[in-house]
Each structure stands twice: as structure tokens, then as C-alpha cells.
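Quick one: sequence plus predicted model below, questions after.
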Amino acid sequence: MKGFFRYDGPFFSTMSRVFDLVVLNWLWLLLSLPIVTIGASTTALYTVTLRMARDEDSHNIRSFFQAFAGNFKRATLLWVLYALVGGWLLAGAYAMSHGAVPVLKGLAIVEAGLFLILLLGLLYLFPLQARFINSVRGTIAAAQTLALRHLPASLLMVAIVAAQVLLAAYAAPLRGWLVLFWVMLGASGTAFLCSKVLESVFRKELGQKERDPVPAVRN
């Protein structure tokens, strides 16, 4: 028991990790406020949480700001592209689903399916930008390919996010606690859990060079 509470023991190690995640969450929230910067802030967040998932030492705050600045242009472009395409697909699916022609309703299902595939790719997009060096086109292609190639991992990450959404929607007594959780650990905690899943995927891909989705590791 004494070892548990040592400075380098499990208790203080866990508390240190939680504190780092709280700080990262606040940084993410602050730098995401302009909306257009969500891509850069999410890439910076994953830069740190992926290192945490690999148990690598990192100066988290400094690494966050370095990654935010270093990935700002490309991550912002990726975010804007996905937002535009996603918005177009969603609007098209909504408009067609309300049309009177049966063919349009069928097309609405197709567009809704493409939108869901795009969302799956979004789970990988900014982690790939954070973890690997690639072109914008290459990152998008890798994100969509990995989302479908590793569907169980993709669905696990969907479940991590969906569980929070479902609790907020259907567990009214818990909403106050959920708001507190999101203010303290929402984005960073989710990114850290997803990073554990993503690192497993990346290790598999890097172990199969002929299927390696990216040419070079960033960190």
C-alpha cells in the first residue's frame, strides 16, 4: 500500500495523467472556439494523446502549442474540406428524403451512407495528421481506407463517442455531471481512449509495409 502512494507510484502517476488531460481539454476548448481552428486544435490534441498512449514522455503543453502551430494550415484545410463535403452530403440527403420522387429517396439513402463513411474517416483524419507526414490527399485517402479496413476499431471509437451522446440524450439526471465531465475531460479523455485504439491500428499498418497508408512517421 505504501508503494501505491509513492511519488512515482500508481496513484500519483494516474493523478498526473488526469491533470494533464484536464489542461489539454481546456486548451482544446479555448483554441476550438473560432470553429475554423477545430482541425488544428484536434491535431494538436492527438499529437499529445497518441504519445500518452505509447507511454512516451512529452512536455504536453509545449507539444500541444508546437503541434497547433506546425499543423495549422494543413489541419485547417482538412477540417474545412470535410465540413464542406459533410454539409453538402447531409443537406442533399435531407432535401432528397423530403422529395416526392421515389428515386430521390433512394439517392437520399446513398448520400446518408456516404456521410456516415465520411464520419468514420473523420475519426482517423486528425490522428493521421498528428502522427504521420503525408499530403492532404494522402491523409484523406488513408483516413477513409483505415476507417473501413479496421471497421471493428472504427466502431469501437464510435461507441466511445456515442455512449456520451446517448447518456446526454436519455439520462436527464446525469446531464449536469456530463457537462462537468465535458468541461474537464470530454475532448481530451475521448481522444486518449481513441488514441489507445488508434495506436493498435497504426502498429498493425506499420508492420505491413506494403499496406502502409503513410510514407513517414512524424513522432
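Arrived safely.

From now on I want contacts and neighbour counts done on CA atoms only, so please keep to that.
OK.

can you give me the strands for this protein?
For the chain, the strands defined by DSSP state E occupy 132-133, 216-217.

Off-centre distance for the first one?
It stands for strand 132-133. Relative to its parent chain, strand 132-133 has a centroid offset of 16 Å by CA atoms, centre = their mean, to the nearest Å.

Could you do the last one as well?
The offset between the C-alpha centroid of strand 216-217 and the centroid of the whole chain comes to 19 Å, using CA atoms, centre = their mean.

A further structure is provided below for comparison with the first:
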Amino acid sequence: MQLFQVDSPLYKFLQRLLDVLILNFWLIVCSIPIITAGASITAAYSVALKMAKEEEGYITKSFFQAFKENWKQGTVLWLITMVCSYIIYLDFEVYFSYEDGPVLLLITGILASIALFCSVIYAYPQAARYENTIKQYIKNSRQITIRFIGKTLLLIVIVTIELLLAIFNSVTIFFAILIGPAIIIYTISGICVKIFEEIESNE
């Protein structure tokens, strides 16, 4: 049947779904020790960026090769992300611990959250694709967020929709566990590929 031929849309969809499922499995498994989550996320981005360009090859092999190559960069980025996230969490905790919390704490928490988002949203994909310093990844991420604010806002909308669909009911939650994190990384990677190619073409 033509429906299941190698070049049919259905076959390509099912193959991509299987790739995402495999990628999500290794992403979750390699993130379980927590400290390795940064390397796991960076490795997942490395594979997803190739998937977005249809250059991924073998998912498992590509993932562990990227995991090994990006261990240091991914771990440092993850530690920075976690420390900053915890500080922001404490800020909001203090604010909400008061019946009428200081407005300055709320404003600080919101601004810090935005700053952290801008600093890391494109940092992990960069670490997966380019050789650079951690400081430069973070600086570039902020600059990309501002320069490509339209694509960044589109990215936020798409990921938000994906998250809302993921928690819609028990069935969607089940599928979100199976493929959710990898789907989000794949979505971000699709936009990152376009951004990176545009930046590279102008250099």
C-alpha cells in the first residue's frame, strides 16, 4: 500500500514520532541523576537540531556522542540555571509569605525570571551546536532573544500551547510523559535552526 511506503507522509510521521520517543527516553533516563540533566538537555538539543534539518542519523548513537562531547558545558549551564531558579523561587516565597508582600520583591522576581529566560532559552541550543564559553552562550542568548523577538514570542506561544495540551487530561499527561520534553526541545530546535542559519548567513 502506498500509505506505508518509505516516502509516504504517514511513514515519515511515524518514523519521526519514533525518533522523538527514543530521544525522550534517553533524555529522561540520563537526567535522573539530576546533576547530569544539563548534559542530557544539551545532547537532546544536539539531536533535535539535526532532526529539524533531517540530518539526525541514529538517535541513540548521536545522543550519547553529544552527551559525552557537551558534558562540561551542559553541566555548568544547568548549575547556573538551577541556582538562579532557586534564588528566584526564594524571592517569590518571601513575597507570598506576607499577607501584603513588598511590591519590590514581586517586581524583582518577575524581572529576574524574564532575565533568566532570555539568558538560557538559546544557550543550550548554542552549546549543542557551537564551541564557545558559558559567558558567551548566555550573552548571545540575550542578544538573540532581543534581535529575534518575533520568533521568540512565537516560540513562547507554541510551547505554551503544547504545555496546556499536555495537562489537558490523563491521556494527554501519559503521552506528555512519553514524548513531552523531547517535543518541546524539538519545537525550540526548529525555530533555532532558522535563527542560527540567518545569523550564520550574515556573518
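All right, it came through fine. Model, not experiment: these values are computed from the prediction.

And the TM-score between these chains?
The TM-score (TM-score structural alignment, normalised by the length of structure 2) is 0.88; 203 aligned residues with a CA RMSD of 2.3 Å.

one step back: any chance of the strands of structure 1 in a markdown table with distance to residue 204 of structure 1 and mean neighbour count as columns?
Listed next are those as a markdown table, based on distance: least, CA to CA, whole Å; neighbours: other CA atoms under 10 Å:
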| stretch | distance to residue 204 of structure 1 | mean neighbour count |
| --- | --- | --- |
| strand 132-133 | 15 | 17 |
| strand 216-217 | 14 | 12 |
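
In JSON lines: those, plus distance to residue 120 of structure 1.
Supplementary listing: the strands of structure 1 in JSON lines, determined by distance: least, CA to CA, whole Å:
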{"stretch": "strand 132-133", "distance to residue 120 of structure 1": "19"}
{"stretch": "strand 216-217", "distance to residue 120 of structure 1": "22"}
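
Tell me which of those sits nearest to residue 187 of structure 1.
Evaluated over the strands of structure 1, closeness to residue 187 of structure 1 peaks at strand 132-133, with 21.2 Å, by CA to CA.

residues in structure 2 aligned with that closest one?
Aligned by TM-score structural alignment, strand 132-133 of structure 1 falls on residues 130-131 of structure 2.

At which residues are the helices of structure 2 located?
9-29, 37-52, 59-69, 71-97, 103-120, 123-129, 134-147, 149-166, 170-201 (DSSP state H).

With mean neighbour count added, can I get these in a markdown table?
As requested, the helices of structure 2 are exported to a markdown table (neighbours: other CA atoms under 10 Å):
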| stretch | mean neighbour count |
| --- | --- |
| helix 9-29 | 17 |
| helix 37-52 | 27 |
| helix 59-69 | 18 |
| helix 71-97 | 16 |
| helix 103-120 | 16 |
| helix 123-129 | 24 |
| helix 134-147 | 18 |
| helix 149-166 | 15 |
| helix 170-201 | 17 |
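
Same list (the ones you listed) but as CSV, adding distance to residue 2 of structure 2.
Formatted as CSV, these follow (distance: least, CA to CA, whole Å):
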stretch, distance to residue 2 of structure 2
helix 9-29, 10
helix 37-52, 24
helix 59-69, 26
helix 71-97, 43
helix 103-120, 44
helix 123-129, 37
helix 134-147, 43
helix 149-166, 31
helix 170-201, 27
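
Go through those helices and name the closest to residue 3 of structure 2.
Of all the helices of structure 2, helix 9-29 comes closest under CA to CA, at 6.5 Å.

quick one on the thing from earlier: right, so of the strands of structure 1, which gets closest to residue 103 of structure 1?
Nearest to residue 103 of structure 1, of the strands of structure 1 and by CA to CA, is strand 132-133 at 41.9 Å.

helices or strands up against the closest one?
Secondary-structure packing of strand 132-133 of structure 1 (3 or more CA pairs under 8 Å, 6 or more residues apart in numbering; DSSP states H and E): strand 216-217.

In structure 2, what range does the strand it packs on match?
Per the alignment by TM-score structural alignment, strand 216-217 of structure 1 matches no residues in structure 2.

And that strand, what does it pack against?
strand 132-133.

so residue 134 of structure 2 makes contact with residue 78?
No. Contact between residue 134 of structure 2 and residue 78 fails when scored by CA atoms under 8 Å: they sit 10.7 Å apart.

give me every residue that touches the residue most central in space within structure 1.
For structure 1, the residue nearest the mean C-alpha position is residue 123 (4.7 Å; CA atoms, centre = their mean). Shown in contact with residue 123 of structure 1 (CA atoms under 8 Å, 6 or more residues apart in numbering): 143, 147, 154, 157.

do the same with residue 185 of structure 2
44-45, 48.

which of those are also in contact in structure 1?
Compared against structure 1 with both residues aligned by TM-score structural alignment, their matches' CA atoms under 8 Å, those retain 44-45, 48.

Out of those, flag the one nearest to residue 15 of structure 2.
Using CA to CA, those come closest to residue 15 of structure 2 at residue 48, 14.0 Å.

Next, the contact list for that closest one, please.
Residue 48 of structure 2 makes contacts with 56, 185-186, 189-190, as judged by CA under 8 Å, 6+ apart.

Look up how far residue 37 of structure 2 lies from it.
Noted for residue 48 of structure 2: a distance of 16 Å to residue 37 of structure 2, by CA to CA, to the nearest Å.

aligned partner of residue 188 of structure 1 in structure 2?
Aligned partner of residue 188 of structure 1 by TM-score structural alignment: residue 182.

Give me the spatial nearest neighbour of residue 127 of structure 1, chain neighbours excluded.
Once flanking residues are discounted, residue 127 of structure 1 sits nearest to residue 46: 5.5 Å by CA to CA, 6 or more residues apart in numbering.
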